[in-house]
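# need coordinates for the below:
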Amino acid sequence: MARVQDLFDLTGRVAVVTGASSGLGEGFARSLSDAGATVVAAARRADRLEQLAAEVPGVVPVVCDITEPADRERLVATASEINGGIDVLVNNAGRPGPPDALSETPEQFDSILQVNLTSGFHLSAATVRSLPEGRGASIINVSSVIGLVSTAPIGGAGYAASKAAVVGVTRELAGQWGRRGVRVNAVVPGWFDTEMTDGLFSNEKSATWVRRNTMLNRGGREGEVDGALLFLASDASSYVTGHVLTVDGGWTAR
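Sure, this is the predicted structure:
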């Protein structure tokens, strides 16, 4: 029987994290590195990635735009060269949209889906196609409570649609790729103080709204999604696929 620390040990494995230049993505990169993985940190902001790589051993920065097919292929190729293949893919890159559906343009709606949903699907498919015969992987898609329940007046139609679809595609890919040894799961964060929720916690009215509607009476703290991510990335979840793991302090259980 494996020892507990061995279940979460990622030594020798290669993990790709998109949207790694800030927020939850940066935290994921740090935690995966702490668990022993070589982390390919992908994002558009070169300065942020370089700073992360300077601070965290084993981080390989790759500047790319995941909405560009050539950049996705280059990301997969770069990561695959490290140890023969990708062991963990974290589809974390995302962007918000306008909260008012009547003011959301077709271009904005399509752009949000492209970043939050479509690009992650294509990156996942490219990763699986690149795997050597018999090599499995863990793919972790980052959704949101906004994809599970209405959070109006905060959220937005395009964002909600993209994050709900992430849950659906997670289950479908888990079904299609399970026999290949590829596990596909989703993590669903609640309210955390990141760039994407800028102003939510500094405004007393909205901060009170979060506390009042969360069973633990607070927003998420730094690092509180990382344990769920490490569970899904590691052998601790070797018999878990198609699962949606919510980390929201009880927000969606009300």
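# from now on I want contacts and neighbour counts done on CA atoms only, so please keep to that.
Will do.
# can you pull out the strands in the protein?
For the chain, applying DSSP state E gives strands covering 14-18, 38-43, 59-63, 88-91, 137-142, 182-189, 244-247.
# what comes into contact with the longest one?
This points to strand 182-189. Here strand 182-189 makes contact (C-alpha atoms under 8 Å, 6 or more residues apart in numbering) with 128, 136-145, 166-167, 170-171, 173-174, 177, 225, 228-229, 232, 240-248.
# ok so, going back, Throw the strands of the chain into CSV and include distance to R72 and mean neighbour count, thanks.
Converted to CSV, those look like this (distance: least, C-alpha to C-alpha, whole Å; neighbours: other C-alpha atoms under 10 Å):
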stretch, distance to R72, mean neighbour count
strand 14-18, 10, 27
strand 38-43, 10, 27
strand 59-63, 10, 22
strand 88-91, 12, 27
strand 137-142, 15, 27
strand 182-189, 19, 26
strand 244-247, 25, 20
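# can you list those in CSV and add distance to S150?
Listed next are the strands of the chain as CSV, based on distance: least, C-alpha to C-alpha, whole Å:
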stretch, distance to S150
strand 14-18, 26
strand 38-43, 29
strand 59-63, 34
strand 88-91, 23
strand 137-142, 17
strand 182-189, 14
strand 244-247, 15
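# can you tell which of these is closest to A2?
Proximity to A2 (C-alpha to C-alpha) singles out strand 137-142 among those, at 19.0 Å.
# quick one: the helices in the stretch 51-200 of the chain?
Per DSSP state H, counting those that start in this stretch, the stretch 51-200 of the chain carries helices over the ranges 69-83, 106-113, 119-130, 157-177.
# can you put those in TSV and add distance to M1?
Shown next, in TSV, are the helices of the stretch 51-200 of the chain (distance: least, C-alpha to C-alpha, whole Å):
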stretch	distance to M1
helix 69-83	26
helix 106-113	43
helix 119-130	29
helix 157-177	26
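# Proceed likewise with the subsequent sequence, for comparison:
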Amino acid sequence: MIGPSLFSLKDRLALITGSSAGIGFTLARGLAAHGATVILNGRDKRRLETARASLADLGVNAHVRVFDVGDSGEVRQAVEDINQSIGPIDILINNAGMQYRAPLEDFPEDAWTQLKAVNVDSVLYVGQAVARHMIARGKGKIVNICSVQSELARTGIAPYAATKGAVKMLTKGMATDWAKHGLQINGLAPGYFATEMNSALVQDGDFTSWLEKRTPAGRWGRVEELVGAAVFLCSDASSFVNGHILYVDGGITSCV
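Modelled structure (predicted):
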């Protein structure tokens, strides 16, 4: 197959975790624009319904599922419910994540526990639950949201970088175990994007100046610039791409 249909997501059902706002919501909107039926996930039903209403204004009829991706029992129950009440999940984007900034020597233990649960445990729990069904069908796409911090360190966020490094290697491990069943599991790694989670950094003139000098593209990324990469990894266009981490970072990982 060669042509635009290679990137079509028509008749595909996509679950995007942590998708009530930010990157997750933008990816859900982007996948829907390419034909996918999307399921929004989060823990706050009100925010999810607001997101669904925003998509409805664009002509997208999205589904909502409220569950905690860091709770393996909730994840298994939710995935079973989706398969029974909506349909088989063709695409999973493991996007749920959090950040916590503090000097490493003073980093709180409870924050470390929460970071691991949201950023790493969720990728395993949701990935496992969804992959079991994909393996039985012999096909499926899983995209784990990594980070430029999967590759690079920066002061004040060592624990976050550790979790995103773990997601990178978990992605490669998933591909190693599940590619033989017809699944493609890859990572999408954003660089520095102007999102709600990064709002303090965006407003910090010194940091923005550093970033513009450090990044070959010379600017912050716009969340819409992640959609093309996500569609590629979720579509038939990436049928022989497995265990790859696609950095969308304005070139920052290319520089020493």
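# drop the TM-score for these two in here.
Superposed pair, TM-score by TM-score structural alignment, normalised by the length of structure 1: 0.94. Supporting alignment: 251 aligned residues with a C-alpha RMSD of 1.4 Å.
# related to what we said a few turns ago, mean neighbour count for the helices of the stretch 51-200 of structure 1 - can I get that in CSV?
As requested, the helices of the stretch 51-200 of structure 1 are exported to CSV (neighbours: other C-alpha atoms under 10 Å):
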stretch, mean neighbour count
helix 69-83, 17
helix 106-113, 16
helix 119-130, 19
helix 157-177, 20
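# how close does the residue nearest the centre of structure 1 get to G19 of structure 1?
Closest residue to the average C-alpha location of structure 1: N92 at 2.8 Å, with C-alpha atoms, centre = their mean. Distance of N92 of structure 1 to G19 of structure 1, computed by C-alpha to C-alpha, to the nearest Å: 6 Å.
# give me the common contacts of these two.
Common contact partners of N92 of structure 1 and G19 (C-alpha under 8 Å, 6+ apart): G25.
# might you report the residue contacts of the equivalent of N83 of structure 2 over in structure 1?
Alignment note: N83 of structure 2 maps to S80 in structure 1; criterion TM-score structural alignment. Shown in contact with S80 of structure 1 (C-alpha under 8 Å, 6+ apart): 86, 130.
# V88 of structure 1 too?
V88 of structure 1 sits next to 13-16, 137-140, 233 when contact means C-alpha under 8 Å, 6+ apart.
# out of everything not next to it in sequence, what's closest to it?
A15 (4.4 Å; C-alpha to C-alpha, 6 or more residues apart in numbering).
# quick check: the one you found touching D34?
No - shown here, A15 of structure 1 and D34 do not form a contact pair, counting by C-alpha atoms under 8 Å, at 12.0 Å.
# got a list of what the residue lying closest to D248 of structure 1 once chain neighbours are set aside touches?
Nearest non-adjacent residue to D248 of structure 1, counting by C-alpha to C-alpha, 6+ apart: G190, 3.9 Å away. If you count contacts by C-alpha under 8 Å, 6+ apart, G190 of structure 1 has them with 144-145, 219-220, 246-249, 251.
# can you tell me which of those stay in contact in structure 2?
Checking the contacts of G190 of structure 1 against structure 2 (both residues aligned by TM-score structural alignment, their matches' C-alpha atoms under 8 Å), the contacts still present are 144-145, 220, 246-249, 251.
# V210 of structure 1: which of those residues is nearest?
W251 (8.6 Å).
# just checking, that closest one touches T214?
Yes - using C-alpha under 8 Å, W251 of structure 1 is in contact with T214, at 4.6 Å.
# the residue nearest to V88 of structure 1 and A37 of structure 1, how far apart?
In terms of C-alpha to C-alpha, A15 of structure 1 sits 6 Å off from A37 of structure 1.
# before we move on, what about V4 of structure 1?
17 Å.
# quick one, which of these two is more surrounded?
A37 (24 against 9; other C-alpha atoms under 10 Å).
# what's the match for that one in structure 2?
So A37 of structure 1 corresponds to A36, using TM-score structural alignment.
# L10 of structure 1 too?
So, by TM-score structural alignment, L10 of structure 1 is matched to L9.
# what's that match in contact with, if anything?
Taking C-alpha under 8 Å, 6+ apart, one finds 31-32, 34-36, 231, 234-235 in contact with L9 of structure 2.
# give the contact list for S21 of structure 1.
S21 of structure 1 touches 41-45, 48-49, 52, counting by C-alpha under 8 Å, 6+ apart.
# E204 of structure 1: neighbour count?
For E204 of structure 1, the neighbour count with other C-alpha under 10 Å is 11.
# among the contacts of G190 of structure 1, who's most crowded?
S144 (25 neighbours).
# which non-adjacent residue is nearest it?
V188 (4.6 Å).
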